[in-house]
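1. coords please:
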Amino acid sequence: MTRFSVLDLVPVVEGGSIGQALASAVTLAQAAERLGYHRYWVAEHHGMAGIASAATAVTLAHIGQATSTIRIGSGGIMLPNHSPFVIAEQFGTLDALFPGRIDLGLGRAPGADGRIAQMLRKDLMRAAEAFPSDVVELQALFAGDSRLPLQATPGQGAAVDIWILGSSLFGAQLAAMLGLPFAFASHFAPAALDQALGLYRREFRPSQRLERPYVAAAINVIAAPTDAEAVLLGSSMDQSFVALRTGTPGKLKPPVEGYRQSLPPSALAMLEGFREASAVGSADTVRTRVAAFIERTAADELIFAGSTHDPAARVRSLELAMSAVEGL
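-> Below you'll find the predicted structure:
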């Protein structure tokens, strides 16, 4: 049976604050736990006024204290931004605080535009090239490999579940080579979805971590009592994506009636591509579209993405979506 999980961008809404966004994240994670979602992930993004999870490990500690059973983790940590040693310490600490609950999804993108390299004082192009070896080093740090010059404390011996994330074939190939679970970012970059999952499954090599391929695929899900209300709620997410792609990102805006009809053809086409992996509508509509996505991907797990301007609407969306997809 397919598992269902949650990706939360911890959105800062127009008219709201970072503190309110972090409080809403706790409410959402608690709802996800109560409803039976398998895991709750947040992602590393930098310099974006509308996303409050840049300090990802700190955000996860905040969530962990407010929950008790749901797995929590990163979807993901952008490893080229960091020393593997520091990430081992951070997530080793999280594992000590919340044992058996910590996921570490790893990506090789910077999580920001080119200015982040200057702010981090790093050559991110070279760091991205070192991504595979950094993942292996991180595994060695958690394993307490005696060949390392220094052990990570916390970190050594931590039971952190490492994932490879990706929106292209590179992540799929690396996850297959290392025998790690693979999560595909189809919620915003669906173009290579089918090819990436096929490559991962074809080339997968069993490891101590995993005997057979394990795939998670992200899908935007906004559920509401009616299709029309869900489409209206989803217009906040649409506005956010168009703003990001046109170089004007900001806080998450309120819904706009008829937003898609107001767009020029080029922007609408771009949005349609982004929304390919989406289930926006009533419970019946969500069930139909999620079932089709499961059939397309044969994913072991789906990760429900999607932001709403009203945090309560996202909680209600998770409730309706879970009732719609139970048994799929």
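2. contacts and neighbour counts: CA atoms only from here.
-> Fine.
3. helix/strand/coil for the closest residue to Gly258 other than its chain neighbours?
-> Nearest in space to Gly258, with sequence neighbours left out and distances taken as Cα to Cα, 6 or more residues apart in numbering, is Leu232 at 7.7 Å. Classification of Leu232 by DSSP: H, G, I helix; E, B strand; the rest coil places it in helix.
4. and the strands in the stretch 201-328 of the chain, which stretches?
-> 215-223, 278-281, 301-305 (DSSP state E, counting those that start in this stretch).
5. export the ones you listed to TSV and tack on distance to Val242 and mean neighbour count?
-> As requested, those are exported to TSV (distance: least, Cα to Cα, whole Å; neighbours: other Cα atoms under 10 Å):
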stretch	distance to Val242	mean neighbour count
strand 215-223	15	27
strand 278-281	16	26
strand 301-305	17	24
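6. could you export those to TSV, including columns for distance to Ser24?
-> Listed next are the strands of the stretch 201-328 of the chain as TSV, based on distance: least, Cα to Cα, whole Å:
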stretch	distance to Ser24
strand 215-223	17
strand 278-281	21
strand 301-305	15
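7. show the residue spans covered by the helices in the stretch 1-150 of the chain.
-> According to DSSP state H, counting those that start in this stretch, the stretch 1-150 of the chain carries its helices in the segments 18-35, 56-66, 84-97, 115-120, 124-129, 131-143.
8. sequence B follows; please return its structure for comparison with A:
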Amino acid sequence: MSNLTSKKLSDLSYSVLDLVPVLKGGSAGDSIKNTVDLARHAEDWGYKRYWMAEHHNNPGIASSATPVLIGHVAAHTTSIRVGSGGVMLPNHSSLVVAEQFGTLETMFPERIDLGLGRAPGTDQLTARALRRDYNGDGQDFPEQLAELRAYFQPGKQAEQMSVRAIPGQGLQIPIWLLGSSGFSAQLAGLLGLPFSFASHFSPENTLPALGLYRNSFQSSDVLEKPYSMVCVNVIAADSDEEAKKLATTLQQYHLNIIRNTRGPLEPPVNNIDSICNGYEKAYLEQKLVRSIIGGPSTIKAQLERFLEETQAEEIMINSQIYDHKARLHSFEIIADILNDR
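-> Here you go, the predicted structure:
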């Protein structure tokens, strides 16, 4: 494992994961406008990537048509990389994904990332409505991935294929594998691909998956050595007290998941204990154990500890904050810390 403990936060690349949350009392249109606004600010603040995730049949998330949103955000920014965190490959034909991202890369050269996951990004009933193979469960993900990568091959290799992705063929689109457990971590390592781990909702698997990725890594034409990005919940404000209140929105988001009552993002509350029982509170503590919440000094200290523990090459920030101005301010505080300003 490479030793990054001497590296400063200001040496890291840092990026944004946007779930395009629909707010209580708002609309999907409002959320997309907020996404464009955040992306523009993130670009100004030095964030490297702006990723959006594929979710379906969820009234609180407006990013179901992920490639469409990627094109929209890329068109309203100039330099930040825009991509998927991720596209759930088993939901789609590999050819369609290759054509979509080939088109995006053609429109926005050297700015598009293709992050891939193997989970459905939804419930099983919706997954059945999405997929061409009703029996698909993601176990053939390696084969689908190989098919997708073949569509991007250049030259004679691609020309010999009976079906080609146009646009797509010959384009150098970075492919990332995303995961919340060990499956994609090991696959990314064996293929020599960059790996992004979802610590923001699977904190207990973070270190084992990163270790598996690094231990299984084999150099490739893509990477000579492992490159890991870890996504973490970060909610920053001017004080610890203010941040903790903002974070009750994130807590309610996870409460709605375990209660199976998914809906729009809720405004913060004064006391999370007043709306959850002991079992639910314990669940929240487990799920959000690696979440970083506080004022600037607290955020900096916890990010430094997170870097030391994960040895990540890049950090991706997820911030489920109800108020858009407060969300912007959170990302600005984080950028100031990471830029050592």
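9. tm score of chain vs chain?
-> Superposed pair, TM-score by TM-score structural alignment, normalised by the length of the first structure: 0.97. Supporting alignment: 328 aligned residues with a Cα RMSD of 1.4 Å.
10. show me what Gly50 of the first structure lines up with in the second structure.
-> In the second structure, the residue equivalent to Gly50 of the first structure is Gly60, according to TM-score structural alignment.
11. repeat for Met177 of the first structure
-> So Met177 of the first structure corresponds to Leu190, using TM-score structural alignment.
12. what of Ser83 of the first structure?
-> Under the alignment (TM-score structural alignment), Ser83 of the first structure maps onto Ser93.
13. please apply the same query to Thr93 of the first structure.
-> Match for Thr93 of the first structure (TM-score structural alignment): Thr103.
14. repeat that for Arg209 of the first structure.
-> So, by TM-score structural alignment, Arg209 of the first structure is matched to Val222.
15. is it true that its match touches Gly192?
-> Yes. Counting by Cα atoms under 8 Å, Val222 of the second structure does reach Gly192; the two are 6.6 Å apart.
16. so those two - more neighbours on which side?
-> Higher neighbour count among Val222 of the second structure and Gly192: Gly192, with 23 against 12, using other Cα atoms under 10 Å.
17. show me what contacts that one?
-> Phe217, Gln218, Ser219, Ser220, Asp221, Val222, Leu223, Glu224, Lys225, Pro226 (Cα atoms under 8 Å, 6 or more residues apart in numbering).
18. what of Ser84 of the second structure?
-> Going by Cα under 8 Å, 6+ apart, Ser84 of the second structure touches Trp51, Met52, Ala53, Glu54, Thr66, Pro67, Ile70, Asp113, Leu114, Gly115, Leu116.
19. report how many residues lie close to the residue nearest to the fifth one when sequence neighbours are not counted.
-> The shortest distance from Thr66 of the second structure to any residue other than its chain neighbours is 5.7 Å, reached at Glu54 (Cα to Cα, 6+ apart). Glu54 of the second structure is flanked by 24 other residues according to other Cα under 10 Å.
20. surely Glu54 of the second structure meets Pro90?
-> No. The criterion here is Cα under 8 Å, and Glu54 of the second structure misses it with Pro90 at 11.8 Å.
21. mind checking how far Leu193 of the first structure is from Met177 of the first structure?
-> Distance of Leu193 of the first structure to Met177 of the first structure, given as Cα to Cα, to the nearest Å: 18 Å.
22. those two: which has the busier surroundings?
-> Taking other Cα under 10 Å, Leu193 of the first structure and Met177 do not tie; Leu193 has more neighbours (21 against 15).
23. could you find the counterpart of the more buried one in the second structure?
-> So, by TM-score structural alignment, Leu193 of the first structure is matched to Thr206.
24. gap between its match and Gly192 of the second structure?
-> 19 Å.
25. now swap in Asn271 of the second structure and tell me
-> Counting by Cα to Cα, the gap from Asn271 of the second structure to Gly192 of the second structure is 46 Å.
26. now swap in Glu241 of the second structure and tell me
-> Plainly put, Glu241 of the second structure is 43 Å away from Gly192 of the second structure if you go by Cα to Cα.
27. so Ile333 of the second structure touches Ala236, yeah?
-> Yes. Using Cα under 8 Å, Ile333 of the second structure is in contact with Ala236, at 6.5 Å.
28. anything in contact with each of these two?
-> What both Ile333 of the second structure and Ala236 touch, as defined by Cα under 8 Å, 6+ apart, is the set Pro296.
29. please consider this matter closed, and thank you.
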